[in-house]
Structures are given as C-alpha cells and as structure tokens.
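> turn this into a model:
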Amino acid sequence: QLGRELDSTRGLIDALRAQDHEHANRMHTLLGLLELEMYDDAVEFVGEVVGDHRATAEEVAGKIQDPLLAALLVGKATVAAERGVALRLSERTGLPDRLVDPQGLVTVVGNLVDNALDAVAGTAHARVEVELRAEGRAATLTVRDTGPGIPVEQRELIFTEGWSTKQRPAHRERGIGLSLVRRLAERQGGTARVGEAAGGGAEFTVVLPEALTGPEPALTAQGDVRIGPEEESR
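Here you go, the predicted structure:
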C-alpha cells in the first residue's frame, strides 16, 4: 500500500515539476516583453496563457470528476507539450467522482501515459489518447499511442517484472511500471492487456470491475477534448 501511494505521488510530482518548468519559461517571456517595453504584447500574452490553462482544466474536470485524477492528467498534458506530443481525452471519456481507490488509478494512468509518451517521443505527429469510461461499478481505461507498437510475441512479456532493464528495443521504456499496472488490476479482480491501436501503435486496456462505489447515470460524452496542444515533433 505504501509503495502504491509513493508511486502515485511520484506521478503527481513529475507532472507538477513539468508545470513549474513551463511556468518559469512563461515568466521569462513576460519579463522580456516588459523589459522591451512591449506592454500591449505582454498583456495579450498573459491573457492567452491564463485562458488556455483555465480552458484545459475546465475541460478535463468536466469529463474526469475525480480531482486527483483530473490534476494528474492536466499535469501530464504539460509534460506531453514539452515533449512535442499531443495528449487528448477520447470523446467517450466520462468518469464520476465515485472511485474506490483513486490513488491506485492514478498509478495505473500515470504509468501508462508515461510509457506512451516514451513510445511516441521523437516521432512525426506524435499523439497519445486517454479514454476513461464508467459502466455501473466498472471502470475501463484505454491508452492509445502512435508509436511503433508491441510485437505480438512480446505482449505478455512486457508485463514481466524487470523486462525493460534487460531489453533495449525501440519501445524499451514500456517495461517500466507495467508489471505494477497488471498487479494493481488483478488485485481488484480486473485485467490489463495490450493490443494494436487502429492505424498502428499500441493500445493498453485496463478493466476494473469494482472500481466505483455504486451505479449512477453515465456521464454524457461531449466530444474530443485536447489536453495538450498539438505540436510538431521536434
């Protein structure tokens, strides 16, 4: 339990660290505009920054009502933007604030998003899509990416403890945390598997049959929500 909480905390800290770095860059930009006496540009810049951040947070919170998980995804959007990756929520995403173990789901989501970002980093038109859906007491998490994918013969091997430290293929980073993801899923009577995403890349799916405290009407999907700006790959 302590190890799981520590892993969740690490994921949030990494996201906050990326946000802090982004904030510092923005402050340097603002300082430069003021020193150059470009006051109108400075006012416009601040307005755009504040508006973008508020819109991102509100859009994520509208679909992910658990505050811990929403905060993680907003932070991961910053991490993705710094790495030139577009991170978005699927149009089918809708998760109420009724999680039995929000820290456990933060660990699962954080690990899968981090591995997806590693897989697509440096590729053209890099994208990662996160989908979280609730049905009754069950929750289904899907993370898709546009990376090289996982060969069929390795789709079970990657969930083995320490696998990534012994292999160095293009998707070597995927081994980090995947054994933990499967253990957390299985402890809740669920499953974790990987397949091929539509159009290539990998698609990780975690099903947790008892993730929510009780049935409620499903949240209404409101279309795709981009939580990280589309950037060209560096």
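> could you use CA atoms for every contact and neighbour count after this?
Will do.
> farthest residue from the center of the chain?
Here the centre of the chain is the reference, and by C-alpha atoms, centre = their mean the most remote residue is residue 37, at 38.8 Å.
> please give me the structure for this one as well, since I'd like to look at both together:
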Amino acid sequence: MRSETSRVLITTARAQHHEFANCLHTVAGLLHMEMYDRATEFIAELTRARTTKTRRADHVREPVLSALLVGKSAVAAERGVALHIGASTSLPRRALVPHDLMMVLGNLIDNALDAVAAHPVPDPRVDVDVWAEGDTVVLRVADNGPGVPPGARPHVFTEGWSTKQPHPGRGVGLAQVRRIADQYDGAAALDERAGGGAVFTVRLPRALAPEAVAGR
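Reported below is the predicted structural model:
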C-alpha cells in the first residue's frame, strides 16, 4: 500500500517538475526574443489557470486528495489533456482512509487520460467531480475519448481486462477501484458520456470521519 502511494506521489511530483520547467523555458525564450509583453501575458495566463485549479482543489478538504488533484493536473498538461475540476467539487477535510480515496480517484483519472491519449480527439479533456452525500464520498471522472462499447462495459472492472494491447500490468487499475468500492459496500459504475466518451462514478459509503460529517 505504502509503496503504491509513494509511486503515485512521485509520478505526480515529476510531472509538476516537468510542467514547471517547460513554463520557465517558455518565459526565458520569450524574454530572449525580447517579446516582453507576450511573456507578461503568458505568466498571467499561467497564474489564472493555476489559481482556478488550486482554488477548486482546495475545496477538497482532505489534503491527500487535494494534492492528488493538483498533481494530476500537471500530469494531464504533460500529456496535452485539459483536466477540469468541477465547480461543485467539495469535500470535508477528513477521510477515514485517505489512501483508499486517493487510489480510486488516481486510477480513474489515469484511465481517463489513457483513453483520450490513445484515441486523439479535438480538445481532449477529463472532468473530475468529488462531493459528499452525508458520510458517502462520490467520485466521478468523465472523458471525451472513444468511450467503451456496450458489449465490453460489463467487463471493465475485471482484473486483466483492458482495451489496450495485452501487457502484464494492464487491467489492474479499474479492478482495484471495484475492490475498494466492494470493501465499502459501495458501487462502481460506468456510463456513456453525453457527446461521446465515458463517465465513471464510484460511491464509497461511510468514507468520512463522523466529526467531518457533523461539521459540514
């Protein structure tokens, strides 16, 4: 468990580092070409985008999930995908087992990024929404990729199943999502996204600490 958590955090940290380095190189290039106004505009654009994402991630009061969202935004940017955190995203600070929520959300986002990256579409995007219903945490991730054929949908949470080329490491993430949902007596569902793509929704009952629910 700890090694998997470390792997996720290291991956997101590396992506943030690369994104930061690319931004610095772009600013340095604009300054070198004496395009000072464009450099100023570029910095302002970055600041606005980062502020919006950070503000919405801050609405997730569980620090592990908030940090994951910021990190996955950098991963998405590295892959040329826009990751949007829903304006209604909101969650009390404490989760009983933050690692479980991190693994579910991280796997759903990775799966969505793979879907849009493997089948390029105009303006690829992934939409993330996280909210609480009482002590139940609901995590929803949608993408505008090719979607999943109806006949294949019953198998997406099966270990080893994948739309990608066969590989020993394939078909693990969504199976893990289902296992965690089962542990909470919750549910993991796949639906078609309006306009094309897929929507994954996971409900985890009793995932929030009692005092967090009482303090909402």
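> give me the TM-score for these two chains.
For this chain pair, the superposition-based TM-score is 0.84 by TM-score structural alignment, normalised by the length of structure 2; 209 aligned residues with a C-alpha RMSD of 2.4 Å.
> picking that back up, SS state for the residue farthest from the centre of structure 1?
What DSSP: H, G, I helix; E, B strand; the rest coil gives for residue 37 of structure 1 is coil.
> so which strand or helix has residue 27 of structure 2?
Using DSSP states H and E, residue 27 of structure 2 sits within helix 2-32.
> closest to the centroid, which residue in structure 2?
Note: structure 2 centre (C-alpha atoms, centre = their mean) maps to residue 109, 3.6 Å.
> need the helices for structure 1, in chain order.
2-35, 39-63, 67-82, 102-120, 163-166, 178-187 (DSSP state H).
> of those, which is nearest residue 197 of structure 1?
Closest to residue 197 of structure 1 of the helices of structure 1, according to C-alpha to C-alpha: helix 102-120, at 12.0 Å.
> what's the match for residue 87 of structure 1 in structure 2?
When structure 2 is aligned by TM-score structural alignment, the residue opposite residue 87 of structure 1 is residue 83.
> quick check: closest non-adjacent residue to its match.
Leaving aside its sequence neighbours, residue 83 of structure 2 sits nearest to residue 126 (C-alpha to C-alpha, 6 or more residues apart in numbering; 4.8 Å).
> how near is the aligned residue in structure 1 for the one you found to residue 202 of structure 1?
Using TM-score structural alignment, the partner of residue 126 of structure 2 in structure 1 is residue 128. Using C-alpha to C-alpha, to the nearest Å, residue 128 of structure 1 is found at 10 Å from residue 202 of structure 1.
> give the residues shared as contacts by those two.
Shared contacts of residue 128 of structure 1 and residue 202, defined by C-alpha atoms under 8 Å, 6 or more residues apart in numbering, comprise 144-146.
> pipe those residues into JSON lines and attach distance to residue 135 of structure 1 and neighbour count per row.
Output for these, formatted as JSON lines (distance: C-alpha to C-alpha, whole Å; neighbours: other C-alpha atoms under 10 Å):
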{"residue": "144", "distance to residue 135 of structure 1": "20", "neighbour count": "26"}
{"residue": "145", "distance to residue 135 of structure 1": "24", "neighbour count": "28"}
{"residue": "146", "distance to residue 135 of structure 1": "27", "neighbour count": "25"}
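> for residue 151 of structure 1, the count of nearby residues, please.
For residue 151 of structure 1, the neighbour count with other C-alpha atoms under 10 Å is 11.
> if I look at whatever residue of structure 2 lines up with it, how far off is residue 165 of structure 2?
Per TM-score structural alignment, the equivalent position to residue 151 of structure 1 in structure 2 is residue 149. Distance of residue 149 of structure 2 to residue 165 of structure 2, given as C-alpha to C-alpha: 16 Å.
> ok, residue 212 of structure 2 next?
The gap separating residue 212 of structure 2 from residue 165 of structure 2 is 43 Å, by C-alpha to C-alpha.
> residue 216 of structure 2 now?
Counting by C-alpha to C-alpha - residue 216 of structure 2 and residue 165 of structure 2 are separated by 45 Å.
> ok, those two, which is more surrounded?
More crowded of residue 216 of structure 2 and residue 165, by other C-alpha under 10 Å: residue 216, with 10 against 7.
> excluding chain neighbours, what is closest to the more buried one?
Nearest non-adjacent residue to residue 216 of structure 2, counting by C-alpha to C-alpha, 6+ apart: residue 92, 6.8 Å away.
> residue 59 of structure 2 now?
Nearest residue to residue 59 of structure 2, sequence neighbours excluded (C-alpha to C-alpha, 6+ apart): residue 90, at 4.9 Å.
> for the one you found, what are its contacts?
Under the criterion of C-alpha under 8 Å, 6+ apart, the neighbours of residue 90 of structure 2 are 59-61, 130-132.
> Serialize these to CSV and add fields for distance to residue 42 of structure 2.
Formatted as CSV, those follow (distance: C-alpha to C-alpha, whole Å):
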residue, distance to residue 42 of structure 2
59, 26
60, 28
61, 30
130, 30
131, 33
132, 36
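> so residue 109 of structure 2 sits against residue 140, correct?
No: using C-alpha atoms under 8 Å as the test, residue 109 of structure 2 is too far from residue 140 to be in contact (9.4 Å).
> any common contacting residues for the two?
By C-alpha under 8 Å, 6+ apart, residue 109 of structure 2 and residue 140 have these common neighbours: residue 128.
> no further questions, thank you.
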